[in-house]
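J.: Below: sequence and its predicted model.
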Amino acid sequence: RSNPIYRLALPTCWPPCSAVLLSMGYMHLDAGKHQQARHFFEQSYALSMAIGLKTGIEEATEALQEVTT
């Protein structure tokens, strides 16, 4: 049995992890915590860029625009 926390490091988990970072960002944005939201959006963007996930890049870019406006 493997620890589920270690599974997050597996490449197959990257796209979902990118989405999780994005939702964490929106959760903070809804709570009015813009700086924390920006951090999660930037992490999601960087992760999506690293693995070439086009949809993730687009979604993170849109999210970052929401924080700056």
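T.: In hand now; what should we look at?
J.: switch to C-alpha atoms for all contacts and neighbour counts from now on
T.: Fine.
J.: Tell me where this protein has helices.
T.: In the chain, the helices defined using DSSP state H lie at 4-7, 14-30, 34-51, 54-68.
J.: Could I get the ones you listed in a markdown table, plus columns for mean neighbour count?
T.: Conversion of the helices of the chain to a markdown table gives the following (neighbours: other Cα atoms under 10 Å):
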| stretch | mean neighbour count |
| --- | --- |
| helix 4-7 | 8 |
| helix 14-30 | 19 |
| helix 34-51 | 20 |
| helix 54-68 | 16 |
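J.: So Ser18 sits against Leu47, correct?
T.: Yes: here Ser18 reaches Leu47: they are 6.3 Å apart, a contact under Cα atoms under 8 Å.
J.: adding another structure so you can compare the two:
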Amino acid sequence: MSDKTIARVELWIWILLYGGLLALVFGLAVERRDFPLGWSIVVGGGIAAATGIFLIFLRSRMKTDNRQRT
């Protein structure tokens, strides 16, 4: 894998993981006022966070390109 691809995957890991957790907490707060809306935000945030965790697993399996560049 190229360095650019790995950097892009690492960027998406952070975005999905922290954005998903933030949406999950926000959905729990909204759930007190509007249950269906809050629940849908919680589910969306959970899916985003789970995708970030899955990308961490994929990143651990990626091989870096260790060739010397001239």
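T.: Perfect, thanks for sending it. Everything numeric in this text was worked out from a predicted model, so none of it was measured.
J.: now what about the TM-score between them?
T.: The TM-score (TM-score structural alignment, normalised by the length of the first structure) is 0.53; 45 aligned residues with a Cα RMSD of 2.0 Å.
J.: Identify the residue of the second structure aligned to Thr12 of the first structure.
T.: The alignment partner of Thr12 of the first structure in the second structure, by TM-score structural alignment, is Ala7.
J.: what number of residues lie near that match?
T.: Ala7 of the second structure: 12 surrounding residues under other Cα atoms under 10 Å.
J.: joint contacts of Ser18 and Leu47 of the first structure?
T.: Common contacts of Ser18 of the first structure and Leu47 (Cα atoms under 8 Å, 6 or more residues apart in numbering): none found.
J.: Map Phe40 of the first structure across to the second structure for me.
T.: In the second structure, Phe40 of the first structure lands on Ala48 (TM-score structural alignment).
J.: Could you list which residues are in contact with the nearest residue to its match once chain neighbours are set aside?
T.: Nearest residue to Ala48 of the second structure in three dimensions, chain neighbours excluded: Gly20, at 4.7 Å (Cα to Cα, 6 or more residues apart in numbering). Contacts here follow Cα under 8 Å, 6+ apart; on that basis Gly20 of the second structure touches Gly44, Gly45, Gly46, Ile47, Ala48, Ala49.
J.: try 6 Å
T.: Gly45, Gly46, Ala48, Ala49 (Cα atoms under 6 Å, 6 or more residues apart in numbering).
J.: Look up how far Phe35 of the second structure lies from Ala50 of the second structure.
T.: Going from Ala50 of the second structure to Phe35 of the second structure by Cα to Cα, to the nearest Å gives 22 Å.
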